[in-house]
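> heads up, no residue letters with this:
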């Protein structure tokens, strides 16, 4: 899996992919006006913004 090559370990890459899946679930719940974990949502968004900034994405 190409994306895993950007992380120090395979486990770190898989952990990040899991967070992306978790974010998708949170966003779907938010869009459907269902209860969701706002703190976790903000945490993942903040992490993604940080990574995007570092890699100038």
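That came through, no problem. Here the structure is a predicted model, which means the values were calculated and not measured. Numbers count the residues shown, from 1 in each chain.
> from now on I want contacts and neighbour counts done on CA atoms only, so please keep to that.
Noted.
> which residue packs closest to residue 35, ignoring adjacent ones?
Distances taken as C-alpha to C-alpha, 6 or more residues apart in numbering put residue 29 closest to residue 35, at 6.6 Å, once the chain neighbours are dropped.
> check the spacing between that neighbour and residue 49 real quick.
Per C-alpha to C-alpha, to the nearest Å, residue 29 is found 21 Å from residue 49.
> related to what we said a few turns ago, how about the secondary structure of the residue nearest to residue 35?
Counting by DSSP: H, G, I helix; E, B strand; the rest coil, the backbone at residue 29 sits in helix.
> next up, a structure to set beside the first:
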């Protein structure tokens, strides 16, 4: 398990915990007077998508538009893929070919 995300709101952290599949846990820590909630789980594109991270829902829309022959924002697609290449390296993931 790796740290997937950090939350300042307990309710938001608990909702996120329900979205993650596989082994997971929520740990809290106090930073001065504020409590921070760390969500740990298996890093996967599915879990990141369910959490709405790294613009994956937007990427899905762009890919669907491209597959259907519709106009799509190529610049935005490139920006998201560039970011995902960095994320993939950090979490030892492979970007699916059909996303590129």
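Yes, it's here. Please read all numbers here as calculations on a predicted model, not as lab measurements.
> report the TM-score for the pair.
The TM-score (TM-score structural alignment, normalised by the length of structure 1) is 0.70; 51 aligned residues with a C-alpha RMSD of 2.5 Å.
> quick one: map the residue nearest to residue 35 of structure 1 onto structure 2.
Under the alignment (TM-score structural alignment), residue 29 of structure 1 pairs with residue 65 of structure 2.
> just checking, its match touches residue 72?
Yes. Shown here, residue 65 of structure 2 and residue 72 form a contact pair, counting by C-alpha atoms under 8 Å, at 6.0 Å.
> other SSEs contacting the top helix by length along structure 2?
Ranked by residue count and defined by DSSP state H, the top helix of structure 2 is helix 74-91. Applying 3 or more C-alpha pairs under 8 Å, 6 or more residues apart in numbering; DSSP states H and E, one finds that helix 74-91 of structure 2 contacts helix 56-67.
> who touches the helix it packs on?
Helix 56-67 of structure 2 has contacts (C-alpha atoms under 8 Å, 6 or more residues apart in numbering) with 48, 49, 71, 72, 73, 77, 80, 99.
> mind putting those residues in CSV, distance to residue 38 of structure 2 and neighbour count included?
Converted to CSV, the contacts of helix 56-67 of structure 2 look like this (distance: C-alpha to C-alpha, whole Å; neighbours: other C-alpha atoms under 10 Å):
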residue, distance to residue 38 of structure 2, neighbour count
48, 15, 19
49, 18, 18
71, 39, 10
72, 35, 15
73, 34, 11
77, 29, 19
80, 25, 17
99, 29, 13
